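give me coordinates for this.
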Amino acid sequence: VLINNQPFVINTENATVEKIEPNWRQKILNTIASPEIAILLLLIGLYGLLFEGYNPGAILPGVAGVICLLVAAYALQVLPVNYAGLGLILVGVILIVAEVFVPSFGVLGIGGIIAIVFGSIMMFDSGIPGFGISITFVVGMALISGSFLFWLVNFLIKLRRRGPVSGQESMIGGIGFAMESFTGSGHVWLDSESWAANSSVNIEKNQQVKVLAMNGLVLDVEPI
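Okay, the predicted model is just below:
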């Protein structure tokens, strides 16, 4: 070997070989620093935060999403990342979300899946052995993204069809029962609460009633 431009001979004939095995911490960090694991954590983190945004109060998806993103940030820090590929993955997720709000007939969603696929291929295209992405993994990412798009569209369609779940609009058409026999003013039980009610016809105690209108805190009802 050359040290300060001076040749030195290292005699290793009788050298002792000592194997140093990685400890459990190093094994975990090495697993996390795998390109495929890094991309998977990144997508899980993004989708977890999106799910929490569409379903506030779920808590678990949001917490899991933040944890996965932080762990993915560690992995991306130690890996040779192509930031053009990372940008494509982020754009792909944005396009999938935009598909829900823009009537593009699937164009944005399909474009998002394509962006995620190419982003996954480009993200670790460094030519370094051991840092490649398998085609099986890329296909799996495409299927996961497509499944998330399908779920997201169906979730929002059901949400829009459900209609109001609170306020005056949610009371109209509600079914309850009379707490007493009355004609005119009385009380009914609806949504686990007692309500003042008016009826132009006679209603018997425990008879089911339907809400026709709501005037302040008084319900207009009719017997069923």
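
rest of the way, CA atoms for contacts and neighbours
Fine.

now do the SS call for Phe177.
Here Phe177 is recorded as strand under DSSP: H, G, I helix; E, B strand; the rest coil.

from what I can see it touches Trp189, true?
Yes - here Phe177 lies in contact with Trp189, judged by CA atoms under 8 Å, at a distance of 5.5 Å.

regarding the protein, what is its longest helix?
Counting residues, the longest helix found in the chain (DSSP state H) is helix 135-162.

other SSEs contacting it?
Judged by 3 or more CA pairs under 8 Å, 6 or more residues apart in numbering; DSSP states H and E, helix 135-162 is in contact with helix 35-54, helix 83-101, helix 107-123.

what comes up buried for that helix?
Buried residues in helix 135-162, counting neighbours by 16 or more other CA atoms under 10 Å, are found at Phe137, Val138, Met141, Ala142, Ile144, Ser145, Gly146, Phe148, Leu149, Leu152, Val153.

next, the structure of the following sequence, for comparison with the previous one:
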Amino acid sequence: GTFILLAADVAAMARGTSVGAAHPVVLTGETPKEEDPLAQKMVNDAAARIRAIAELRGRNADWAERAVRESITATAGEALELGIIEVVADSIPELLEKLEGYELPDGRTLHPAGLPVREIYMTLKDRLFSYLADPNLVYILLMLGLYGLIYEVFSPGIGLGLVMGGISLLLALLGLQVLPINLVGIGLILFGVLLMVLDAFTPTNGILTTGGVVSLIIGSFSLFDIQSPVIGLSWVTVVATVGTLTLILVFIISKGLLAQRQPARPLTSMAGLTGVAKGDLAPEGWVLVRGEYWRARCEGEPAKEGDEIVVLRKEGRRLIVRRHWRGH
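Alright, predicted model coming up:
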């Protein structure tokens, strides 16, 4: 803010405000030690830049440099006396009134009286980016996206999981471009998701799911390369998000695959049963038979979503079906 104020053609402040404390800090809010060469480089560069700006505008360059090196501040009245600003005004109308006839150092004269005042607000894109600069929100969107896509894998057809998961994942990727991230953290999160998916197809009694959750948690805490706890990812967000979504996903998948993990039934118990195609069978897809979802392959004419099918036989965990014609 001090840099912007000193760079303006006309510097103004309102009573009750202050300016200064322009010592450089890093993104995380922390400052390197003074003996650190990086800290000295940052301070020297900022001090030289603000002095050049102040000299260009004919303002107090010594005070400007001290504001960077010593973090000194000044009230509105003090800033006016020190030659840091030109005007003290408590409102925009008062500011415009005091600037009427004001002559700039380059010879131009201001006549703002009677001119319309237009306020410029943040655009929708700017507001979106400001929200996505929060690592907690980006993390929640990332988890919702990944879990939504996992749910879609086990759900026949294209539904809520793909829509919500896809949108959440894209927004999360947008936020990850703004924030400093650790590639190892992303790798651990993706690996944890992979383990949870594999556990749905292999009889490990939850070992892969447990490993997946552990990998998710470790990856979550190492995802963002931000050391400050003020703006970093909260552990409460990690535990609540991973725990809640994992419980929901395990419940849904276990219910959806419970029937297919039952002991094999005799062929006569399935052959001849009718059901409904829950997606286009061209030739493979999902069918619903007696309230249970099955992966199926259609023989003969492909069946479309909603068509009635009849079971011909069962091969492993897959049903062989054909389109059922009424009257046959």
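
got a TM-score for the pair?
Comparison of the two superposed chains (TM-score structural alignment, normalised by the length of the first structure) gives a TM-score of 0.63, and 175 aligned residues with a CA RMSD of 3.7 Å.

kindly compare burial across the helices and strands packed on helix 135-162 of the first structure and name the winner.
Among these, ranked by average contacts under mean count of other CA atoms under 10 Å, first place goes to helix 107-123 (a mean of 22).

okay, that helix sits on what stretch of the second structure?
For helix 107-123 of the first structure, the aligned range in the second structure is residues 207-223, judged by TM-score structural alignment.

for Leu194 of the second structure, see how far away the nearest residue to Thr274 of the second structure once chain neighbours are set aside is.
Leaving aside its sequence neighbours, Thr274 of the second structure sits nearest to Val310 (CA to CA, 6 or more residues apart in numbering; 4.3 Å). Look at Val310 of the second structure and Leu194 of the second structure: by CA to CA, to the nearest Å, they are 34 Å apart.

re earlier: so which of the helices and strands packed on helix 135-162 of the first structure comes closest to Trp195 of the first structure?
Between Trp195 of the first structure and those, the shortest gap by CA to CA is with helix 35-54, which sits at 32.6 Å.

average offset between the closest one and the second structure?
Comparison of helix 35-54 of the first structure with the second structure after fitting gives an average deviation of 1.4 Å (mean CA distance after the TM-score superposition for the first structure).

hang on, the earlier thing: farthest-apart pair in the buried residues of helix 135-162 of the first structure, please.
Top of the distance list for these (CA to CA): Phe137 and Val153, 24.4 Å.

next up, the contacts around the equivalent of Val163 of the second structure over in the first structure.
When the first structure is aligned by TM-score structural alignment, Val163 of the second structure is paired with Val63. Residues counted as contacts of Val63 of the first structure (CA atoms under 8 Å, 6 or more residues apart in numbering) are Gly48.

next one: Val63 of the first structure from Ala73 of the first structure, what distance?
Distance from Val63 of the first structure to Ala73 of the first structure, counting by CA to CA: 15 Å.

again, but for Ile113 of the first structure
Ile113 of the first structure is 22 Å from Ala73 of the first structure, by CA to CA.

got the buried residues for stretch 197-214 of the first structure?
Residues Ala197, Asn198, Ser199, Ile203, Glu204, Gln208, Val209, Lys210, Val211, Ala213, Met214 are the ones in stretch 197-214 of the first structure that count as buried (16+ other CA under 10 Å).

for stretch 160-175 of the second structure, same thing?
Within stretch 160-175 of the second structure, the residues scored as buried using 16+ other CA under 10 Å are 161-162, 164-169, 171-175.

ok, the residues you listed vs Ile226 of the second structure, which is closest?
Nearest to Ile226 of the second structure, judged by CA to CA, of these is Gly175 at 14.2 Å.

so what does that closest one match up with in the first structure?
Match for Gly175 of the second structure (TM-score structural alignment): Ala75.

its match and Lys19 of the first structure: what is the separation?
Taking CA to CA, one finds Ala75 of the first structure at 26 Å from Lys19 of the first structure.

same question, Leu212 of the first structure
Distance from Leu212 of the first structure to Lys19 of the first structure, by CA to CA: 82 Å.

just Asn215 of the first structure next, same as before
Taking CA to CA as the measure, Asn215 of the first structure falls 82 Å from Lys19 of the first structure.

between these two, who's got more neighbours?
When neighbours are counted by other CA atoms under 10 Å, Asn215 of the first structure and Lys19 differ, and Asn215 comes out ahead with 10 against 6.

that older thread, got the buried residues of helix 135-162 of the first structure as a markdown table, with distance to Pro103 of the first structure columns?
Below are these laid out as a markdown table (distance: CA to CA, whole Å):
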| residue | distance to Pro103 of the first structure |
| --- | --- |
| Phe137 | 30 |
| Val138 | 27 |
| Met141 | 24 |
| Ala142 | 22 |
| Ile144 | 22 |
| Ser145 | 19 |
| Gly146 | 17 |
| Phe148 | 18 |
| Leu149 | 14 |
| Leu152 | 14 |
| Val153 | 11 |
